[in-house]
Every structure is written in structure tokens, then in C-alpha cells.
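> Attaching a predicted model along with its sequence, questions to come.
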Amino acid sequence: MSSLFHTDSRHGPERRVSIGEAMDRLVRGGLPLRFTAYDGSSAGPTDADLGMHLRTERGLAFLMTAPGDLGMARAYVSGDLDLSGVHPGDPYDALVLLKDHTRFRVPTPSEAVLIARSLGVSRLRPPPPPPQEHLPRWRRAVEGVRHSMTRDAEVISHHYDVSNRFYELVLGPSMAYTCALYETPEATLEQAQAAKFDLVCRKLDLQPGQRLLDVGCGWGTMVRHAAREHGVRAVGVTLSLEQAQWANEAIEREGLGDLAEVRHLDYRDVVETGFDAVSSIGLTEHVGVRNYPAYFAHLRDRLRPGGRLLNHCITRPRNTRQETGAFIDRYVFPDGELIGSGTIIAAAQDQGLEVQHSENLRPHYAATLRDWNRNLVEHWDECVAEVGEGTARVWGLYIAGSRIGFERDEVELHQVLATRNHADGRSDFPMRPHW
């Protein structure tokens, strides 16, 4: 800590430092962008294209009481920390720069006290977090069992019951909040989402008159696509009431009421059986790794012998348990859990499903996120008017950060196709894939 505080007999025992000086010395190798603060101090290269401005003492308290991504997220979401040179709807370039060139040295408690004294912060008491922040894991554990039906409903509502109009602006007309499939680099987001749903339908070999169950159906895009394009009778279930209402209105608008329906229901409450196919697109992330056996057993039991299951979800490149980061857990997907595709495949196999095919769409998700950021930038003012600037900032940060994760193979996206075989072992699966 002697590098921060200097003794000089002519000027007293301790020289206080500015915020800029403290930031510069607490970042190994120095800041890669221009940093300025409300006390008039600065740090980092003067000719940098990108900048960061700390506006308030509350923002400083956020940074000091929650070092790392959580503190920066709190300050940024609350408007106490601004980025310049990037749009708040797409801070991708700034996040890449910070990720590649910023290594914070976390101060010890005694160092933090000295920094606080030097910078004029009277206490190291965390300010109240922004309203967009969910409870920490330990508080959620006190208030309910992880992945119980009640707690799952609460956290799903936290993320999805934001505003249907907001999702329309960010996701586009498809209202698909899952990885798209870019058949060419020039494909639009809408073309890529349609290609994804068609791929799922082809992998499931959907035929007119068949029955499809789509669990975690969101706004019903898969249900409507399967009914409209393949003539199946489709049922979707979602824990989000706003999603269910929007989906059923869309079904009626498109004249699909005789083929499709969406229910506000936990997938565990679906009792019908004999479905020809089950699709799960973006649900497994919310299930919990320990619950995979029950999850796959329940979906298996919904299928007829010879029926198919397509599981589409975000995965990790390894099969070791790893909690999501503090920002994602508090602001985006509370209780979300990710693990490698090997664990998912093993869980499906252990419940008597035969895995026929697995495919990694990781680069496609990076492209999907890029296009969601573009939509957010294009409709920024309307998004802010709909949900507030704090929530809009959360989304810009989350989407851009996730894009980096997919680009760098920190996360992946796997589709796993499996069958419930007949008692004699027949799968009704062709000798070679037909899609």
C-alpha cells in the first residue's frame, strides 16, 4: 500500500491520492481506456478512443464494496458510471478492451479502508443495489429451495415478465429468445431464427397430424412454426404469464387456434402422454444440474415409443460444475446453471433415452447476440421509455458480454436429439439423419 500513500516530512505523514491515481495503481499494467472521475482526476491514455467516467461518490462506493464485475455493473446500471465511445445498447468494444487488458488488484480490507479514507468515503457500507438486481444466492436459499416450483416461477418472472413490447424491440418479429441458425453470413436475424426452428422440426421429423410438446416455449414461436409449417398439433408451456398471453394472442392472429395452444404451466405439471415429439429450447439452463434425471425422465414419459426429444440449451466447454458469475446471477438469470454437453447426454441416457445426434451451434449464438445488440441500439429510446434506462443498460451489458463468451468458447450451445425406443429396442430412427 506504500505505493498509494507517501510519507513526506514537509507535508505530514500521509498524502491523499485522487480517484484517478488510485484506479491507475490498482489496475495491473494501467487502464486501457481513458478514465475520468467526479473529483476532476483522470487516468489512462489521453488519446484513447474509449472512455469511462465515474460520476458520483455512490458509484465509487459500488466499486469499492463489490470489487469486480458486480461492483462495476451496479455503478453502470445505476448511471453512476458511464462509458464513452460506445452505445449503451452495445458496449461490446469496451467490454472486449476491458476483458483483454484490465486486471484489477483486489485490495485487502486494511488497504480498502486506507483507500476509502484517502478518497473521502466515510464508510465501506454498500449502497442499496439498483432495483434491477435480484437477491444473492444465499438469500434465495433462505427463502426457498433452489429449483422448487415456487422459486423457479419467481426467477423466471424476474427475467421474462419485463415487458413484451421490450422483447419485441430487441428480439424482432420472431420473438425468439434462443440461438438462431445462420445458414449464410448474410442471413438476417429473422431468416436465421426461422432456419433454427425449421432445423428443430426436421430433426424431430414432424409430420402433419402429429402431436408436439414444447416445454419452456417462451412466446410460442416454435409452437406456431410447427403448426403452421408442418401441420402438427402443438402444445407449449411456460412459467411466464406475460409470455403465455402474448403467445395465445399471436396464435389467434395467425389463425392457428385449431392446432396450437400455450399454457401458463410448469413443465412438471404436464400430465398428457403419447406425444410424437418433445422440444425443449432454452429451458435446461433453468432446470438445475441435480434435477436433470427427473427432467429427462419426465420428458421421456411424455413421449410415445419411437418418439423424439430435441434438447437445445447453452452449455459449457467442460463438464465440471461452475456457478454463473455474480452479474448474470443477480441481474439476468437467477439460479441459472450451465454444464457441458457430456453431462446432458449422460443424464438423458441414464433415463433410458437413446442419444442419436449432438450438434454445437456456438458461433451462431455469437451472431444472434450481435443482432440483438443492434436491435437494442436501433430502438434504444423506445426501450428506455418502456423499461427504464437501468434495465436497458443491463440488457446491453448482458448481451454484449454473452457474445464475447460465445466467441471465445467460454460457453457453447448444443442441440441433443434422442429417442424413446420401443420395448424391443427399435428407435424408428433412419440409418442416416434425414435433415
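Received, thanks.
> contacts, neighbours, all on C-alpha from now
Will do.
> Against which helices or strands is the helix or strand harbouring Val170 packed?
Val170 belongs to helix 164-171 when elements are defined using DSSP states H and E. Packed against helix 164-171 by the contact rule (3 or more CA pairs under 8 Å, 6 or more residues apart in numbering; DSSP states H and E) you find helix 241-253, helix 362-378, helix 380-387.
> quick one, which of those helices is packed in tightest?
Each of those was assessed for mean neighbour count using mean count of other CA atoms under 10 Å. The highest is helix 362-378, with a mean of 22.
> how much does that helix deviate in direction from helix 380-387?
Following axes from the mean of the first three to the mean of the last three CA atoms, to 10 degrees, one obtains 90 degrees for the angle between helix 362-378 and helix 380-387.
> I'd like to check the angle between helix 362-378 and helix 164-171, please.
Calculated by the same axes, to 10 degrees, helix 362-378 forms an angle of 120 degrees with helix 164-171.
> Put this next to the previous one:
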Amino acid sequence: MSIAEIVDSVVDGPLPVALRAYDGSSLGPPDAARTLELRTPRALAYLATAPGDLGLARAYVSGDLAIHGIHPGDPYDVLVDLADVRFHRPSAAAALEAARELGVKGLTPPPPPPQENLPRWRRVAEGLRHSVTRDAEAIHHHYDVSNRFYELVLGPSMTYTCACYPHDDASLEEAQENKYRLVLDKLGLEAGDRLLDLGCGWGGMVRHAARRGVRVTGVTLSRQQALWAQKAIAEEGLAGLADVRHSDYRDVTETGFDAVSSIGLTEHVGVRRYGSYFRFIHDRLRPGGTLLNHCITRPHNRRQETGAFIDRYVFPDGELTGSGRIISAAQDRGLEVVHEENLRPHYARTLQQWCGNLVEHWDECVAEVGEGTARVWGLYMAGSRLGFERNEVQLHQVLAVKPYADGRTGLPLRPWWQA
């Protein structure tokens, strides 16, 4: 039995792409626009010992699996091809043939690519999963890749969160600037007000607010982000209004903020810690202060794992849930939710343009971080784009206020930011 026949035996229905294997066998339509090439026995071993997205990712990131007909910076088209492919257990004959092909050594999982974050810490007690130390290590894995790499992929805004497109022809930079404007306007901030920006990244929101005269404190667990943001603040002459700290958000002790923005942090907090997270925000706000929580969500509120590829290669310990769970947690900690909206299509477009940047600057990105890491990013961003398009994930902005003791919010009638 050939390698192609072994693969064919575990696929439900016809394979929509072509496949070539190192033994010379092939499968799928000969005129397919895209071809998967299993280059080495290790590619087959990865697939056999880690079925699903993890094995495919290992083979692809290591270069043992090549995909022809796509650019590695944007493998979106082949992911669309494979989105509805389903696999089943191999027959006894196919399993025996695979074992013969690989041998005893081949049935032992090969060492994963160096980009994989090994799950040595996954077995700790759930209560320790989002400790300060563990969160810092998870953030370091994803965000401390290379500031230059992020500059090439994200563009001049250095904004690694969903943009908000004001019109169909808007550029990525226009859309990111529009997102920050929307957040600031929803929060109702004016010059002289105080803003706390949690998980501030490279300081995009911090600098946008400071340019409008708002006094801003930003915090990030990524040292490289903090250094980049501090330099950008100084270069723009915003040091009198803006400050970015390399710190866990839980280390912020100041109170009385007029507003809190949390853009892309909730995914890292941990669902079981939502209560303490929203209590922290409540306690940092003055009465009448506002919160804008912007994060990736599920289209439902059930527990669902992120998947092995995302957990090991992209966001260690990341957790997603539905907007309903987020709203309930905020309400349970004394915050009144006054508005929410889903920006799902905007994130699909944002990711498409990030992939475009990665393709455009591919050689420089590879020189900066290595081809394996660049492949991880292309796969992750293209896959995420598809997830947003298929409504497997969403992006919700939730606006809330800390009411006064007598129940007043002090807010004008909605939607004041569209006036």
C-alpha cells in the first residue's frame, strides 16, 4: 500500500487538493490548484502520531510538508480547500501498512519544531494556570518574537488587534486609527481625563488618547512591547501625558480612573478569572467611569478548547468564550453594560491585510525570525481569517459603566459617539 493510499483510506470523500508523497505515489485531482507534498518519512510520522491540526502544523512548520500553489505568508486558499475535509480512523490494513512504512522508531512522535511551546506546564492545577509568572511566560512566547517582525506585519500603527473599517476602501492604517477613535469616543473621554489601558501592546491606544490630551497609563507583560512603546511616546513628545509600564495589570494600584480600555487582553485572562478581572476594573474606576472591553469571542458560551496548534504555537493558555459570559461576569461585579457590538467581519479583513504584509515582506521576515516562525504566522493568521469568515470566532466590544451609588451613570443618551 502506497503513502497516498494510506492517506486516502482515512479521508471521508474525495480530497479537494492534490497530494504527492516521497514514495512517488499521488492522490487527488491532477489539475488541482494546490498540492500537498509529503517530502519525508518524518512528515508522515508527524501526521500519524499527532492526528489533526497539530500533526499538520508540525509537518508544515518544519518544512517536511510543502504546499504548492500558495505563498507561505498566506495559505488561506488551501485552508479553504481543506476546511470541510473530515478524517476517520484508518483500517487495520492501513494502520499496519503505515507501521511497516515508519518502523518502530517512526511510530514514536518525532521531536516537534523549535517554534512549539511544549506543554510541560499544562498539567498544573487549574488555579495556577493564570498566575502572574505563568501569564508572563505565555505572553513572552507570543509577543516577544521581534519588534521588527511586527513592524513588517502590522504596519506603521503597530496595532495587533482588530481594526474597524469606516468604509470598504479604507486602508489598514485608516481602519486602526478609526478603531482607536471609536474606543475613545465610546469611553466619552476628553482632554484632562485619566485612562488606564490594560494589555496596551506597543502603545497604539495610549498614544492615540494622549494626542487628544488624555492622561494615559498603559501596562503590558511584554518587555519588548513596553520598550518600543516608551521610545515611541518619547519621540512623539507625549511623555507628559502617556506612560507605558512593563507590568502585569494586577500590579496597578492607582484608582479613580475616568475610563479603562482593555483591547485584546481578555483572551489571556482565563475564563475562571473573569470575576477577579472585572472586580479589578470596577475598583480602578471612579463612579461614572467607563470600560471598553474589546476581545475575540466564541459564537456561543460553552467551554471549547482553542486547539492544539493555537495553544502550542500561538497563544499558550489562551481561552475564548462568548460575549454573554463576558457580559454576565462584568454585571456580576457591579458594572452596568450599556452597549455591545460584534466586529467579526472587520477582523477577517484585518487578518487578510496582515497576511498581505507578511507576503510583501516575506524575505525580510524570514531573515528576522526564521522561516519556521514565519510559516507559523502565515498559517495562524490565514486560519484565523477563515475562522472569522465562517463565524467560528467573533470580536465583541462591550461598553460598561460603574454607576454612582444612587444608580445614575452620568452618561448621555446613546449612541453619543455617533453624534
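Good, I have the coordinates. Just so it is clear, the structure is predicted and the values come from calculations on it, not from any experiment.
> hang on, the earlier thing: in the second structure, what residues pair with the helix or strand just after the helix holding Val170 of the first structure?
The first helix or strand that comes after helix 164-171 of the first structure along the chain, using DSSP H and E, is helix 189-203. In the comparison with the second structure, helix 189-203 of the first structure aligns to the range 172-186 (TM-score structural alignment).
> Check which residues of the matching stretch are buried.
For stretch 172-186 of the second structure, burial by neighbour count (16 or more other CA atoms under 10 Å) applies to 172-181, 183-184, 186.
> ok, average deviation of it from the first structure?
Compared with the first structure after the fit, stretch 172-186 of the second structure shows a mean deviation of 0.3 Å (mean CA distance after the TM-score superposition for the first structure).
> ok, residues contacting that stretch?
Contacts of stretch 172-186 of the second structure with the rest of the structure, by CA atoms under 8 Å, 6 or more residues apart in numbering, involve 155-157, 159, 162-166, 204-205, 208-209, 261, 292, 350, 353, 399, 416-417.
> Show me how to select, in PyMOL, the buried members of those.
Isolation of the buried members of the contacts of stretch 172-186 of the second structure (16+ other CA under 10 Å) is achieved in PyMOL through the command below:
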select buried, resi 155+157+159+162+163+164+165+204+205+208+209+261+292+350+353+399
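> residues in the first structure aligned with the longest helix anywhere in the second structure?
Once the second structure is assigned using DSSP state H, the helix that runs over the most residues is helix 371-389. On the first structure, the counterpart of helix 371-389 of the second structure by TM-score structural alignment is residues 389-407.
> what's the average distance of that stretch to the second structure?
In the superposition with the second structure, the average deviation recorded for stretch 389-407 of the first structure is 0.4 Å (mean CA distance after the TM-score superposition for the first structure).
> List of residues touching that stretch?
With CA under 8 Å, 6+ apart as the criterion, stretch 389-407 of the first structure contacts 73, 76-79, 88-92, 95-96, 130, 132, 328, 331-332, 362-363, 365-367, 369-370, 372-373, 376, 380, 383-384, 411-412.
> Could I get the full set of helices for the stretch 201-350 of the second structure?
Under the criterion DSSP state H, counting those that start in this stretch, the stretch 201-350 of the second structure contains helices at 204-211, 223-235, 266-269, 274-284, 308-309, 323-332, 344-360.
> now those helices in CSV, with distance to Thr35 of the second structure?
As requested, these are arranged in CSV below (distance: least, CA to CA, whole Å):
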stretch, distance to Thr35 of the second structure
helix 204-211, 40
helix 223-235, 38
helix 266-269, 35
helix 274-284, 44
helix 308-309, 22
helix 323-332, 39
helix 344-360, 19
